[in-house]
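> okay, predicted coordinates and the sequence, questions at the end:
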Amino acid sequence: MMMTWTRAALVGSIFTCLHKKRAALAEAKRDIVQHSAADPSYELKLVQVIFRHGARTPLKPIPHSEQVEWSPTLLETPKHTLFNYRVTDLEGGPKPPSPFEERYRSNKLKGGAFPGQLTTIGMQQAFSLGARLRKDYVEERSFLSPTFKPSEIYARSTNIVRNVESMRCLLAGLFQQQQEGPITIVTSDAESEILYPNYQGCKKLKYLTSRRMPLAFSQPGMKDELTKLHQDLHIDSSNEVDFFVLIDNLLAEQAHGFPFSVQYEGYLQRTERKVIDIVSYMVRPNDREVMKLMVGPFLYALQSNILEATRRSSDDTQSRKLFLYASHDVTLVPLLVAFGIFDQKWPPYAADITLELYQHQPSREWFTRLSYNGKEQVVKGCSSSLCPLDQFLNALSEVVINPEDYKTKCCLTEAETAEKTQADFIP
């Protein structure tokens, strides 16, 4: 009889513990709308920031009579944005060559600057983003150390100088130039880059988008609007200046305070609407194949960082707390679409997506929180902005792809290869 009572007591205690845990989890999920990330019962465990570089010179100038001068004086480095760093490949070896930079350096803009260079204003924008992160994660929440420590931070950038320099400026703002040794900024070769849709490295993505691009540009009103903009801006119609070249120049001129009349601002608004129309045609949330090939490997990396953090022991003090990724507007747009939060506006310079991971202490369950340019968002598939991890991972499961599958899916079929080859020979 005593043994029976002992077993009953043991079973009862197990059920009591399970009940308490379930109750805590139920309370967390029931009251999650009322909770905020500042609630002390939610402990911040990991932060990942994907950001666009700061303002830069245009990639390709508009050939018209009112072309502005991009002087090298616009590229001077403010002393407060300096930060000691080195650049390596992903394995710690020498920095890979950059075909993009080689292309930029082969031309000069009017005034003497090279295309695609981070300007003084762009450096300050990235610094300001770092200062904002410092206020949140150092000063207010004491999540990061006030001085840079290599064990806390992972920094990865595309292999383009403006992005590496934007990372430097962000770090200077984040740590106010206080550091324990230089930071290593890792980067990949162009063929295997995942921080932007890789049309060079993924033949299938290039094949799919090249078929869709002419249709995107032939949507109703596109040709007429482009012709009208060419006329209004006095651009020779024989020059290949599309909506993307226009918005690139107009945004750069606006950011640097060049004479930007009300008339020019109207051109920018018209151009942005058409760019968004084209991008929305190309980047469709229900097109899983294209979305996977555009940002699936990057999302896999973000997901892997989260899952690794959930497996850490509570006394692990050497694990990364902050992952920083210096990327591009063409990265942010499909990511925003994948998260279901694209606002139909072109991402500004130094725009950021910040993804946080929390653990609810009473239940020990995990939650994510995502913000865009400092504003909290509700990810598609999540019940609230503070999203249970299982909901978040499930929401992204249709577009996440691991490196092995990505490599396989990037290959063209024999029929696609034949079709592409035939198209290449059409005069």
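Received it, and whenever you're ready, just let me know what you need. Numbers count the residues shown, from 1 in each chain.
> only C-alpha atoms for contact and neighbour calcs from this point on.
Noted.
> quick one: the helices in the stretch 201-350 of the chain?
Secondary structure of the stretch 201-350 of the chain, counting by DSSP state H, counting those that start in this stretch: helices at 203-217, 222-232, 243-255, 262-282, 288-310, 329-339.
> now tabulate these in CSV and tack on mean neighbour count and distance to Val186.
Shown next, in CSV, are the helices of the stretch 201-350 of the chain (neighbours: other C-alpha atoms under 10 Å; distance: least, C-alpha to C-alpha, whole Å):
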stretch, mean neighbour count, distance to Val186
helix 203-217, 16, 25
helix 222-232, 15, 40
helix 243-255, 20, 27
helix 262-282, 17, 29
helix 288-310, 20, 14
helix 329-339, 22, 18
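> would you reformat the ones you listed as a markdown table and include distance to Ser106?
Output for the helices of the stretch 201-350 of the chain, formatted as a markdown table (distance: least, C-alpha to C-alpha, whole Å):
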| stretch | distance to Ser106 |
| --- | --- |
| helix 203-217 | 25 |
| helix 222-232 | 26 |
| helix 243-255 | 18 |
| helix 262-282 | 27 |
| helix 288-310 | 28 |
| helix 329-339 | 23 |
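> this is the comparison structure:
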Amino acid sequence: MTTLEPRQPYTDAELRQLYPPQLKLQLVQILLRHGERTPVTPRFQNTGLPPYWPYCRAVRHLRSAVLDPDTGEYSYLDWKRRLETFGSDDDSPIIATGPNAELDDICDMGMLTDRGRETTRNLGRRFRDLYVERLNFLPADLTNAESLYLRSTPVPRALESLQQALSGLYPATHRAPDLPALTLLTRAPQDETLFPNDGNCRRFAALSRAFAQRTAERWNNTPRWTISTRSSASGCPTTPASP
């Protein structure tokens, strides 16, 4: 994914226009998309793009909860992950490597990259600058774990992006020492509403088909659609020239 460079922070004049002083705050709601990721499938290898990308240092810093059945206590197992694939010659298993023979830091398909972690952490910092430092919509320190409703889709890169942004909004120095573990909510796929879920909602699927059909009937035979189709096929600009 490409990186979107954010605009400069709002000026004081812009903030006064966006948030008039006579309004009363009811809720702070933040919606964000995941950060930069790797392709969900290997693509464009014929152009020289490597199938495996060494841009995910997080795979060196993994931790799993491990239960001791004798004591009923949990401990932690620290580990790192390498990716295995099939060799091109005889299909024997080999370690996947990056373009310069890197063994570690290899990303899974569709995985949040180091760059994605950086930008979502910086996004959280922008949230803090806006909602804490300038607008005073949120407290400076997080002392109540129940004061936030945190939800993500079940896609790992989305959950990790939420964690990165949250750590920018409330870094460790601004979380109370006795703050309990924060609750991050996810839903089963059939209950997910943070993305179009036509695979699990028949009503939504029917509405999507109806919307697509209505759009096709309205635009398919119009001059603008014809120009766009021809331009896309020829690689020319899709905007009609001004007279």
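Thanks, I have it. Values in this document were obtained by computation on a predicted structure and should not be read as measured data.
> now the TM-score, please.
Overlay of the two chains. TM-score (TM-score structural alignment, normalised by the length of structure 2): 0.58; 177 aligned residues with a C-alpha RMSD of 4.2 Å.
> so for Val138 of structure 1, which of the helices of the stretch 201-350 of structure 1 sits nearest?
Minimum separation from Val138 of structure 1 across the helices of the stretch 201-350 of structure 1 (C-alpha to C-alpha) falls at helix 288-310, 19.7 Å.
> ok, so what distance separates the spatially most central residue of structure 2 from Pro51 of structure 2?
Centroid-nearest residue in structure 2, with C-alpha atoms, centre = their mean: His34, separated by 0.8 Å. Relative to Pro51 of structure 2, His34 of structure 2 is positioned 21 Å away (C-alpha to C-alpha, to the nearest Å).
> and what of Pro180 of structure 2?
Noted for Pro180 of structure 2: a distance of 41 Å to Pro51 of structure 2, by C-alpha to C-alpha.
> quick one: the helices in structure 2, in order.
Listed from the start of the chain, structure 2 has helices (DSSP state H) covering 12-18, 114-127, 156-169, 202-219, 223-234.
> can you lay out those as TSV showing distance to Phe44 of structure 2?
Output for those, formatted as TSV (distance: least, C-alpha to C-alpha, whole Å):
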stretch	distance to Phe44 of structure 2
helix 12-18	43
helix 114-127	21
helix 156-169	22
helix 202-219	30
helix 223-234	20
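> among those, which is nearest Val40 of structure 2?
Across these, closest to Val40 of structure 2 is helix 156-169 (C-alpha to C-alpha), at 11.3 Å.
> buried residues, stretch 387-396 of structure 1. List them.
By 16 or more other C-alpha atoms under 10 Å, the buried positions in stretch 387-396 of structure 1 come out as 387-389, 391-393, 395-396.
> in helices, which of those residues appear?
Using DSSP H, those in helices are 389, 391-393, 395-396.
> of the residues you listed, which is the nearest to Leu18 of structure 1?
Using C-alpha to C-alpha, Leu389 comes nearest to Leu18 of structure 1 of those, at 20.2 Å.
> max-length strand in structure 1?
Criterion DSSP state E: the longest strand present in structure 1 is strand 42-52.
> mean shift between that strand and structure 2?
When structure 2 is overlaid, strand 42-52 of structure 1 sits 1.7 Å from its aligned residues on average, using mean C-alpha distance after the TM-score superposition for structure 1.
> for that strand, packing partners?
Judged by 3 or more C-alpha pairs under 8 Å, 6 or more residues apart in numbering; DSSP states H and E, the packing partners of strand 42-52 of structure 1 are helix 288-310, strand 322-327, helix 329-339, strand 352-360.
> so for Phe143 of structure 1, which of these sits nearest?
strand 322-327 (9.5 Å).
> angle of the closest one against helix 288-310?
Counting by axes from the mean of the first three to the mean of the last three C-alpha atoms, to 10 degrees, strand 322-327 of structure 1 points 160 degrees away from the direction of helix 288-310.
> touching strand 322-327 of structure 1 from outside, list them.
By C-alpha atoms under 8 Å, 6 or more residues apart in numbering, the residues outside strand 322-327 of structure 1 that reach it are 46-53, 152-158, 163-164, 166-167, 195-196.
> and if we set it to 6 Å?
For strand 322-327 of structure 1, the surrounding residues in contact (C-alpha atoms under 6 Å, 6 or more residues apart in numbering) are 47-52, 153-157, 163, 195.
> what does stretch 131-145 of structure 1 give?
Contacts of stretch 131-145 of structure 1 (C-alpha under 6 Å, 6+ apart): 146, 173-174.
> dump the buried residues of stretch 387-396 of structure 1 into TSV; add distance to Gly122 of structure 1 as well.
Listed next are the buried residues of stretch 387-396 of structure 1 as TSV, based on distance: C-alpha to C-alpha, whole Å:
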residue	distance to Gly122 of structure 1
Cys387	33
Pro388	36
Leu389	35
Gln391	36
Phe392	33
Leu393	34
Ala395	34
Leu396	32
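> so which of those residues is the closest to Lys21 of structure 1?
Lys21 of structure 1 lies nearest to Pro388 out of those, by C-alpha to C-alpha, at 15.5 Å.
> returning to that earlier point: determine which of the helices of the stretch 201-350 of structure 1 approaches Lys110 of structure 1 most closely.
helix 243-255 (12.7 Å).
> which bit of structure 2 covers the closest one?
No residues of structure 2 are matched to helix 243-255 of structure 1 when aligned by TM-score structural alignment.
> now do that helix against helix 203-217, angle only.
Going by the same axes, to 10 degrees, helix 243-255 of structure 1 makes 80 degrees with helix 203-217.
> just how off-centre is helix 243-255 of structure 1 within its chain?
Put simply, helix 243-255 of structure 1 sits 20 Å off its chain's centre (C-alpha atoms, centre = their mean, to the nearest Å).
> whereabouts in structure 1 does stretch 149-166 of structure 2 align?
If you align by TM-score structural alignment, stretch 149-166 of structure 2 falls on residues 154-171 of structure 1.
> what comes into contact with that stretch?
Here stretch 154-171 of structure 1 makes contact (C-alpha under 6 Å, 6+ apart) with 53, 81, 83, 117-118, 123, 126-127, 130, 185-187, 323-326.
> which one of those residues sits closest to Asp424 of structure 1?
Thr187 (32.2 Å).
> just give the number of residues close to the residue nearest to that closest one when sequence neighbours are not counted.
Spatial nearest neighbour of Thr187 of structure 1, chain neighbours left out: Asp89 (4.9 Å); criterion: C-alpha to C-alpha, 6 or more residues apart in numbering. Residues lying near Asp89 of structure 1 (other C-alpha atoms under 10 Å) number 18.
> so Asp89 of structure 1 makes contact with Asp189?
No. The pair Asp89 of structure 1 / Asp189 is not scored as a contact, 7.6 Å apart, by C-alpha atoms under 6 Å.
> farthest-apart pair in the contacts of stretch 154-171 of structure 1, please.
Farthest pair in the contacts of stretch 154-171 of structure 1 (C-alpha to C-alpha) is Gln117 and Phe323. Separation: 24.3 Å.
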